[in-house]
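1. for reference, the sequence and a predicted model appear below.
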Amino acid sequence: MIYVDISAAVHARAGLGRYSEKLAQALIEAQPERFGLFYNRGRDGRFPPSLPTQIPQKSVQWGYKPWRMAVLLGQMGRLGFNRLIPNAELFHATEHLLLPLRGVPTVLTIHDLIPQLFPAYHKKLNYWYLNVAMPLYCRRADAIVAVSQATRQDIVTQFGIDPAKIHVVHEAPASHFQPVSPARVTQIKQTYDLPDRYLVHLSTIEPRKNLNRLLDALKALRQTLPNLSLVLAGGKGWLYDDFFAKIETDGLQDAVKVLGWVPDEDLPAVLAGAALGVQPSLYEGFGLPILEQMASGQVVAASNAGPHPEVGGNAAAYFDPRNVEKMTAVIHRLLTDKEEYQHRQQLGLAHAQKFSWERTAQETIAIYDQLLKK
């Protein structure tokens, strides 16, 4: 039995949760007899309704922080937590938390190396934990899945891990991200009271998302496009007080709408109803929102940082995330050049179709099989 850790999905933790849920779903659909699910239920965990309940499950019920410390101390002391997943032939940790197991091969997915590359963007306790744990977990795992070539290179550079141990397997947009009808867009705009013309940013609100510079670009754009607004779809992450203070200071209260978390069924229409998608991050492990917007029929202007060009290909338009003038110029060009916009829209729809969770599952299963043959 191969156990996949879906704790992030049980606690709906943004991108990590989506990854573990969609991967588990695709793995089970491909080879249902091979997989079991492991998770820390915690105090308020909820089993994802998209996953079949008849699949073998093992769980613990610990607080998030005590569980993370138990796993780290277990790894440091070389203890075996095998009794938690009896008869496991392989274990896949889908977030940055590798269960210590004896005699069982392990796979670890690394999504990003933000704590190492941008320590100021993490809370101190989280930074300390990940700085200690991540290099150890990478060394202990038998194989590592990196979600992008950029993340793979970061792992090699930061931790000195053998590149042969690291396999790049891309994420994919969920199947509900697809073009929607104009009537649906109109309905959703009314439901959420969305402005007529808006830029949309899809992600959590945290410093590395570079939203302060996006506000500067919005302010500049509104000098020639006074009815342009910004809509943010995604929950609050951390260290976001400066961003909300800047909205007030810049007098953009009426130009910025924060939706918070948007249900999956409404998200494609929110994205499609925008004038443009903008992803200005300073750093990402992958950058899935780029594909989610393209699959919904939206054109994307994105930073040229990290894996964005790898993910967006020639369909997205790129800018230097630290240069507000260049960001503004690229956004302005896409908003005013209908021919380029329509061309990139078609490129984006075709590009997003190259990525699928079925393919992700098959490539991941190949890693499992390679380890199990050893």
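-> Okay, I see it.

2. please count neighbours and contacts with C-alpha atoms only from this point.
-> Noted.

3. so residue 68 versus residue 346, what's the distance?
-> 44 Å (CA to CA, to the nearest Å).

4. ok, these two, which is more surrounded?
-> Neighbour totals were compared for residue 68 and residue 346, and residue 68 leads with 18 against 15 (other CA atoms under 10 Å).

5. if you drop the residues flanking it in sequence, what lies closest to that one?
-> Distances taken as CA to CA, 6 or more residues apart in numbering put residue 97 closest to residue 68, at 7.0 Å, once the chain neighbours are dropped.

6. and the one you found, helix, strand or coil?
-> Look at residue 97: counting by DSSP: H, G, I helix; E, B strand; the rest coil, its state is coil.

7. and it, what does it touch?
-> 68, 71, 137 (CA atoms under 8 Å, 6 or more residues apart in numbering).

8. adding secondary structure as columns, could you present the residues you listed in CSV?
-> CSV is the format used below for the contacts of residue 97 (three-state DSSP):
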residue, secondary structure
68, helix
71, helix
137, helix
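
9. make a markdown table out of those and add distance to residue 297.
-> As requested, those are arranged in a markdown table below (distance: CA to CA, whole Å):
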| residue | distance to residue 297 |
| --- | --- |
| 68 | 39 |
| 71 | 42 |
| 137 | 39 |
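
10. and of the residues you listed, the nearest to residue 212?
-> Distances from the contacts of residue 97 to residue 212 were compared by CA to CA; the smallest belongs to residue 68, at 32.0 Å.

11. so which helix or strand takes in residue 65?
-> helix 64-76 (DSSP states H and E).

12. equivalent analysis for residue 332, please.
-> Assigned by DSSP H and E, residue 332 belongs to helix 324-336.

13. can you tell me what sits against that helix?
-> Under the criterion CA under 8 Å, 6+ apart, residues 213-214, 216-218, 220-221, 275-276, 278, 301, 317-321, 340-341 lie in contact with helix 324-336.

14. equivalent analysis for stretch 149-169, please.
-> Stretch 149-169 is contacted from outside by 110-113, 116, 135, 138-139, 142-148, 285-286, 306-307, 310, 360, 363-364, 367, using CA under 8 Å, 6+ apart.

15. count of neighbours near residue 89?
-> 16.

16. distance from stretch 108-119 to the middle of the chain?
-> In this view, stretch 108-119 has its centroid 12 Å away from the chain centroid, taken as CA atoms, centre = their mean, to the nearest Å.

17. ends of it, what's the gap?
-> End-to-end distance (CA to CA), stretch 108-119: 22 Å.

18. ok, now stretch 248-267?
-> End to end - CA to CA - stretch 248-267 spans 27 Å.

19. for residue 57, what are its contacts?
-> With CA under 8 Å, 6+ apart, residue 57 has these contacts: 36, 37, 38.

20. try this one next to it:
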Amino acid sequence: MKVGIDTFGCEHGRSGIGSYLSSLSQILCNTEDIQFEFFGAEIDRYTYARDSNIGFESVILPDTERAEKAWHMLALNTFAKKQKYDVLLFPASSYAMPFLFRVPSVAIVNDIVSELFATKTIAERLRIKHSLKKVNKIIVPSLCVKKDLKRLGINQEKITVVHNGINHSLFYPRAALTSESEMIKPFAIRRPYFLYASTMSSPLKRHVELIKAYEIFKKKTALPHRLVLAGNEGSCSESIKKAAANSPFASDIFITGYFPHESFPALYAGSEGCLFPSEIEGVGLPVLEAMATGIPVACSKSGALQEIAGEKAILFDSSNIEEMAMAIEKIAVDAKFRKSMIKEGVDWAKKFSWENTAQETLEVLKSVLK
């Protein structure tokens, strides 16, 4: 069986789905029975295939979203036949897939698609919905995403829940940091701090509400804790930066922009807690990574976060700023509760691994040929 893996739309490893594919590619390997091959822009050869025995086939296109989507619609099926793929895997399925599938295909949907539609044109919504209805199988990271696809009229029988994994060689409990200022490449970040790691792509990520909750926490406790917002900039960057700049605690709010994934373990380990107020997460992987690193988590009840975090995190209503502030305070001041959260979180995170994700993904790929 030869599996073609599409790298278009994965932002060269710099997005959530890019990180997903990078992690998966480190586990997948060619065997006598199964051969994998990545295809996409030449730059991705060094993103996904560099440290594996998996081949890479370059697709020469203008570096534009329009050209890449047109190629998927008009030329991908011919390309797949030429490469003799038995199965295609589309990690960034909402970015681009063909209109019709001439080769058995599996789509990975890590987004809550109905929320994603808020930023899409009518034509894009129809394209995504049509492709998801036509593709052979769909892999989702949570029951939350599966239920969302049901609301969009997608056949539930072809959807399989495969949870994302954690790289436990990177994310594990580390010795407590003692110095106030720690160099976490490429930044020097002063402790103590709370961390929110997420792209600034939607108001429903609730960055602004978190800043307001943080202000309430600071006014009430007068504690020295800072707030670090780490993640790619997006359509909401300016409003978030404005809210931080106008805060009475602006000097204690640090916005990093893009943060290298390999540096996140140290960033988590140095923090007092992971705060995750987003309401539109289909995966919630940073919550699990934080738990695995041995820090307490407070997160939204919405999206997949309650499902992924189980009962090992403080859950709050992201639209209730006072409730969010209370959760921050609980992590900061209740040492006994904090210790219990850390132990339970580490144990919970052990259930998630990329080895399991890869094996379950492989079973889905095999099933489309039966």
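-> Thanks, I have the structure now. This is a predicted model, so every value here is computed, not measured.

21. thinking again about what came up before, in helices only, show me the contacts of stretch 149-169 of structure 1.
-> Judged by DSSP state H, helices contain the following of these: 116, 135, 138, 139, 310, 360, 363, 364, 367.

22. the fifth one maps to what in structure 2?
-> Alignment note (TM-score structural alignment): residue 310 of structure 1 maps to residue 307 of structure 2.

23. how close does that match sit to residue 241 of structure 2?
-> 31 Å.

24. now residue 309 of structure 2
-> 29 Å.

25. those two: who's more crowded?
-> residue 309 (24 against 18).

26. ok, that one touching residue 285?
-> No - between residue 309 of structure 2 and residue 285 there is no contact under CA atoms under 8 Å: 9.5 Å.

27. dump the residue contacts of the residue nearest to the spatial centre of structure 1.
-> Residue closest to the average C-alpha location in structure 1 (CA atoms, centre = their mean): residue 15, at 3.4 Å. Applying CA under 8 Å, 6+ apart to residue 15 of structure 1 gives no contacts.

28. helix or strand: which one has it?
-> Here residue 15 of structure 1 is assigned to helix 14-30, by DSSP H and E.

29. ok, then the element right after that helix?
-> Following helix 14-30 of structure 1 in sequence order, the next helix or strand is strand 35-40 (DSSP H and E).

30. now for that following strand, which elements pack on it?
-> strand 2-5, helix 7-10, strand 57-60 (3 or more CA pairs under 8 Å, 6 or more residues apart in numbering; DSSP states H and E).

31. most packed of the ones you listed?
-> helix 7-10 (a mean of 25; mean count of other CA atoms under 10 Å).

32. structure 1: which residue goes with residue 86 of structure 2?
-> That one, residue 86 of structure 2, aligns with residue 89 by TM-score structural alignment.

33. next, the angle from the helix holding residue 65 of structure 1 to strand 35-40.
-> Put simply, helix 64-76 of structure 1 runs at 110 degrees to strand 35-40, going by axes from the mean of the first three to the mean of the last three CA atoms, to 10 degrees.

34. which residues touch the next helix-or-strand element following helix 64-76 of structure 1?
-> Next in sequence after helix 64-76 of structure 1, counting helices and strands by DSSP H and E, comes strand 90-93. Here strand 90-93 of structure 1 makes contact (CA under 8 Å, 6+ apart) with 1-5, 99, 104-109, 368, 372.

35. and those residues, which of them are buried?
-> Buried residues within the contacts of strand 90-93 of structure 1, defined by neighbour count using 16 or more other CA atoms under 10 Å: 1-5, 99, 104-109, 368.

36. strands along the stretch 151-300 of structure 2, start to end?
-> Using DSSP state E, counting those that start in this stretch, the strands of the stretch 151-300 of structure 2 run over residues 159-161, 181-184, 187-190, 193-197, 226-230, 253-257, 273-276, 297-300.

37. what span of structure 1 lines up against the fourth one?
-> I take that to be strand 193-197 of structure 2. With TM-score structural alignment as the criterion, strand 193-197 of structure 2 aligns to 198-202.

38. how far does the matching stretch sit from its chain's centre?
-> Centre to centre, stretch against its chain (CA atoms, centre = their mean), the figure for stretch 198-202 of structure 1 is 16 Å.

39. mind listing residues that contact that stretch?
-> 228-234, 271, 274-279, 289.

40. over to stretch 163-172 of structure 2?
-> 20, 23, 140-142, 262, 265, 283, 285, 288-290, 292-294, 349, 352-357.

41. mind listing what residue 299 of structure 2 touches?
-> Contacts of residue 299 of structure 2 (CA under 8 Å, 6+ apart): 275, 276, 277, 278, 287, 305, 306, 313, 314, 315, 316.

42. make it 6 Å
-> The contact partners of residue 299 of structure 2, taken as CA atoms under 6 Å, 6 or more residues apart in numbering, are 275, 276, 277, 315.

43. ditto for residue 3 of structure 1
-> Counted by CA under 6 Å, 6+ apart, residue 3 of structure 1 has contacts 35, 36, 37, 91.

44. by neighbour count, which of those wins?
-> residue 91 (27 neighbours).

45. any chance of the contacts of residue 57 of structure 1 in a markdown table, plus distance to residue 60 of structure 1?
-> Converted to a markdown table, the contacts of residue 57 of structure 1 look like this (distance: CA to CA, whole Å):
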| residue | distance to residue 60 of structure 1 |
| --- | --- |
| 36 | 14 |
| 37 | 12 |
| 38 | 8 |
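
46. please point out which of those residues structure 2 shares.
-> Of those, the ones still in contact in structure 2 (both residues aligned by TM-score structural alignment, their matches' CA atoms under 8 Å) are 37, 38.

47. just the contacts of residue 57 of structure 1 now: which is nearest residue 208 of structure 1?
-> For the contacts of residue 57 of structure 1, the nearest to residue 208 of structure 1 is residue 38 (30.7 Å; CA to CA).
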